[in-house]
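Colleague: Sequence and predicted model, in that order:
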Amino acid sequence: MGKDIVRKCGRVPLAVKTLGSQLYSKTDEREWKLIRDSAIWKLEREGAGHILPALRLSYNQLPTHLKQCLACCSILPKNYIEFNSRVLINDWMAHGILESREHGDMELEDVGELYFKELWQRSFFQNVKYYYFFYEFDMHDLIHDLVQSVAQGQSLIVDSAGTKGISENVRHLLFFESGQNVSTALQKLNKVRTVAVERCENIDESFLSTCISRFKYLRVLRLFNCLQSLNFYKCVNLEELPRNMRKLISLRWLELTTKQSSFPENGVGCLTSLRYLSIWKCSNLTCLPRDTSFLASLHTLIIGNCEQLDLVMENYQVIPLRLQKLWIQGVPRMTILPEWFQGATNTLQVLFIRDCGNFEALPEWLTSFTSLRILGLRSCPKLLSLPEEMHRLTALTQVTIINCPELERRCQRNTGGDWPKISHVPNVSFE
């Protein structure tokens, strides 16, 4: 039966691999027969050779929740070099696809990563690269064709010249640019749930007004590059953040760039549902929010290229945190990790510090972070040694040290110095 199925796949690796990933764990002979004898093999091949029927069979074998996740991928443009798992999982979350009830007390973001890995293992995603904080991936053109076909015309990718062909039943729209033609075309639509604009240089007020006032079912509005996600990443001309942001009680994901020197009260610091926060290229920012409610719920914190930022919080009492991933880059005023990070003693798994020219020492209390798996240190020339009790970090599996000359020298194997502190780590690299 296996050989029969391979022949029907036209001996094409993508088809064999995708369908094989559905069958490898099935030991009931009847299930193999159902695949071999399916009527789908007789479908007109629509110019896709023997591949499309095999892929459609692979899709039919998916559980319902993964079918919904894959259908959401129909908004991803074809021939894109790299997609980002963070954006995709945010879309799944916004559309209510992710269910945590069947996964105990898992956070929705973690459920989304689980679904992503399942689709990856079933070969619907390819060229997957893990960057500790997210995955980058792409889809084969034929997988993309499959996804478009199962979306049944509910998703459409258009440019300003193609707006006349937009169906009234479309639910997910990706525009490569926005202009008056786009705004006019949107007036006849009322079922839209996703609007994404790839290039926003010429975005006009009528477009935003239509999206916000007309589309009462809107779940995702992506300008540049959601409503549980808000992205101001690299908006270098943003004078100030929206006022009373505390009213965004369901906001879980926030990326921001602002010209402000401080965060206003009743703002970011009050966002108790926040799980992901990225503060990037805020060149005037001098301190973090004084309201610290947001810290208690965060899972990921990224701070980058904030030249004036002082991470020390005055009169701060250490409270238990849920922080799992921390990335600090380009913060020259930081000389040592602030005391308030101690709240993540039991949860922090990934720590990266780079381009911090005045960073001098990792504190001794870091050795009590028993869940820490990955430590990355890069371009911190004043960092000379590691804490004495590093051997206590038994969960540590990877240490990367780059462009920290004295520390690199001390941590080399068989040179004494700091090597005994990390000799228990399976993967130590200096490249």
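Modeller: Yep, that arrived.
Colleague: contacts and neighbour counts: CA atoms only from here.
Modeller: Noted.
Colleague: Residue 317 versus residue 1, what's the distance?
Modeller: 66 Å (CA to CA, to the nearest Å).
Colleague: quick one: secondary structure of residue 69?
Modeller: helix (DSSP: H, G, I helix; E, B strand; the rest coil).
Colleague: okay, now it: neighbour count?
Modeller: 22 (other CA atoms under 10 Å).
Colleague: Next, count neighbours for the spatially closest residue to it that is not a sequence neighbour.
Modeller: Once flanking residues are discounted, residue 69 sits nearest to residue 92: 6.4 Å by CA to CA, 6 or more residues apart in numbering. Neighbourhood size, residue 92 [other CA under 10 Å]: 21.
Colleague: Can you give me the buried ones in the helix or strand containing residue 92?
Modeller: Residue 92 belongs to helix 85-94 when assigned by DSSP states H and E. For helix 85-94, a neighbour-count test (16 or more other CA atoms under 10 Å) marks 85-86, 88-94 as buried.
Colleague: put this beside the first:
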Amino acid sequence: MAVGGLFLSAFLQMLFDRLMSREVLNFARREGVISKLEKWKKTLLMIQAVFSDAEEKQLTDKAVKMWLDDLQDLAYDVEDILDEFATEALARKLKVEHHQSSSSNSKVQNLIIPACFTSLSPSSVKFNVGMGSKIRSISSRFEEICKQKVELGLQMNAGGVSIAGWQRPTSTCLPTEPAVFGRDEDKAKILEMVLRDEPTDANFSLIPIVGMAGVGKTTLARVAFDDKAVEMFNLRSWVCVSDDFDILRITKSILESITFSPNSLKDLNQIQVQLREAVAGKRFLIVLDDVWSKNYSLWNTLKSPFRAGASGSKILVTTCSTDVALTVGTAEYYNLKLLSDDDCWSVFVKHAFEKRDVGLHRHMGSIRKKVVQKCRGLPLAAETLGGLLRCKQSDDEWDEILNSKIWYLSEESNILPVLRLSYHHLPSHLKRCFAYCAIFPKDYEFEEMESIFQPSSNNSFKFIMHDLVNDLAQWISGETSFRLENEMVTDNKSRRFRRARHSSYTCGFYDGKSKFEVFHEVEHLRTFLPVLSYEIRLLTRYITDVVLSNLLPKFTKLRVLSLKKYYITELPHSIGDLKHLRYINLSETMIRCLPESICSLCNLQFLILRGCYRLKKLPSNLRNLINLRHLVVTYVDLIREMPLGIKELKCLQMLSNFIVGMVTESRLKDLKDFKLLRGELCISRLDYVTNLEDIRDHIN
């Protein structure tokens, strides 16, 4: 299956889950549209049944590719409608609760809900009419998709989605390299862990080696397994586990490698009994290479025969996942880092030139720079590039490969299968998060709280994506993400730009015209992320507020809005109409105040205001942001106090700074109501507190 197909498959599964959610079903019943949603659910099931066939046929049939593109557009639009259902239901609930809490009538009278808060209110009627039209349109598109499914001859696949096509070749314990570069220290540490004689309850211990795909975990395990020092173990076994964690297969493979004879048994119990007898009283070293399963029960079953082994036995596990390392039952694991630039270059030279003279090639300095930049410490990438270039003679051929994305050379490269297997094992919701990363330029430095990939070489407090991981994100996201860089939106890109759900841009002008204006063409944008240089931000400082006032109202589907480090002094009142917004980042802007309308964003989860040194106060009705999880207000010296009712933010998990008010210092006790807070909390304006002894009582 193509990688983009895995993204869409995960998306469809999440969509199906949303259709089955209690909040959506309850609202649909009240509004009389439950039958429509039930029909959508059945249609999705039929589509999922032919999805695997469509993924295979799209490679040779453009009509099928267009069908999948239309299906993805439809899936996004269905999610938008379900989101509107949930938002409207939440808004009505909030109105009822506000009315009941503010009413001064008796308890009996409070139970009477005014018509203005029900589906009979003018606003609700307007919502229902508009929603009815959207539902009819979606239903019609579902019917057309199903009709085309038949016309295209797509067949059901009873086995579901298959990933067998991407599994790595089975690894062996035999060394594939006469020399391994840059791993001497790693090898010494792994051997020390393997040879360490430590008491354990189970007579054996597990040593996970964790690292990103292609970093050389298997190579390191192989080097350790082949070292003379491990000949002290009575029994040694190497098994490639890979994606299919089949206990019967794995147990039989271990048994056969120990006994050096085939085994015809098909009963797990009998095989495990024989394995227990084979290892009884003996010191063993077993390598389980390329493990992905986090199923604790399966692990316990697999390990049970090894309890009969002699003390000091070891099981070495290689995995891309820290979760797997922790699941196997050990708190200690070895984290394998990337290679240095020099060692990465040595791997490339070994495979590209073998015994030929490196100096015979012209422009070797620029070649080294490109190789190091593209491979970024991944020995698998260096090996692949070297293997591709060793048979190329002309400079043009070298430039073509070095300037390409390695994915497009998939027939000759095993990097894509390795990395996309890592993607496959992400949970469905994280698959979508990863695809969203496609809008970030290479070398973009993330804050720790936003996303962690690998430490930046320029800033130890920042993180970046490996170039190949960035390429993978773009591959996966397809046309749903569009990064507008230093070029105009030409005709061949305009269709993709209009279909984009997530977009960023990295400059502000071309030919004296603001690139902001091209976003007027986008109908379904969900993520709006400027990534601009300081010079460009200064050039656009005088028009930004005006442009945003005209532009934001068009982004009715927006979920993520980041204007970090941008020259804006205010947000338009219309920000309150963007009901889907989950994330707003205004860090290091010139913002002076936030419109009260922002408090109507009941879906908002992140409000980041770090370094807004001109911001004077927070909105007074902040309590209405009932889904707010992160409120970051550091380096905002002009804010004098937290707004009333902040204690009602029951979902708050991160509050970077609690500002004690001069008049209302007693509100320090509000901190007791934040049951979900984690991480560091700064309390400012403590000079307003008259009795410091009270602080301990308020925050304990």
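Modeller: Structure's in. What do you need? Everything quoted here is computed from the prediction, not taken from an experiment.
Colleague: what TM-score do we get after superposing?
Modeller: Their TM-score after superposition, calculated using TM-score structural alignment, normalised by the length of structure 1, is reported as 0.51; 312 aligned residues with a CA RMSD of 5.6 Å.
Colleague: What's the residue nearest to residue 69 of structure 1 aligned with over in structure 2?
Modeller: The criterion is TM-score structural alignment: under it, residue 92 of structure 1 has no aligned partner in structure 2.
Colleague: Can you tell me how far residue 92 of structure 1 is from residue 65 of structure 1?
Modeller: Residue 92 of structure 1 sits at a distance of 10 Å from residue 65 of structure 1 (criterion: CA to CA).
Colleague: swap in residue 8 of structure 1?
Modeller: Distance, residue 8 of structure 1 to residue 65 of structure 1, by CA to CA: 28 Å.
Colleague: of these two, who's got more company?
Modeller: Using other CA under 10 Å as the criterion, residue 8 of structure 1 and residue 65 rank with residue 8 on top: 18 against 13.
Colleague: now the more buried one: how far from residue 30 of structure 1?
Modeller: Counting by CA to CA, the gap from residue 8 of structure 1 to residue 30 of structure 1 is 18 Å.
Colleague: Next: residue 157 of structure 1.
Modeller: For residue 157 of structure 1 relative to residue 30 of structure 1 (CA to CA), the value is 40 Å.
Colleague: Neighbour count: the two, which is higher?
Modeller: More crowded of residue 157 of structure 1 and residue 30, by other CA under 10 Å: residue 157, with 19 against 10.
Colleague: quick check, that one in a strand?
Modeller: Yes. Assigned with three-state DSSP, residue 157 of structure 1 falls within a strand.
Colleague: Now do the SS call for the closest residue to it other than its chain neighbours.
Modeller: Nearest non-adjacent residue to residue 157 of structure 1, counting by CA to CA, 6+ apart: residue 174, 4.7 Å away. Following three-state DSSP, residue 174 of structure 1 is assigned to strand.
Colleague: For residue 174 of structure 1, give me its contacts.
Modeller: Counting by CA atoms under 8 Å, 6 or more residues apart in numbering, residue 174 of structure 1 touches 75-76, 156-158, 194-198.
Colleague: Need these in TSV (columns: distance to residue 230 of structure 1).
Modeller: Formatted as TSV, these follow (distance: CA to CA, whole Å):
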residue	distance to residue 230 of structure 1
75	19
76	19
156	23
157	22
158	23
194	14
195	14
196	13
197	14
198	16
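Colleague: Which ones among those map onto strands?
Modeller: 156-158, 194-197 (DSSP state E).
Colleague: about what we covered before: check which element follows the helix holding residue 92 of structure 1 along the chain.
Modeller: helix 108-121.
Colleague: in that next one, what's buried?
Modeller: In helix 108-121 of structure 1, counting by 16+ other CA under 10 Å, buried: 108-109, 111-113, 115-117, 119-120.
Colleague: Understood, closing this out.
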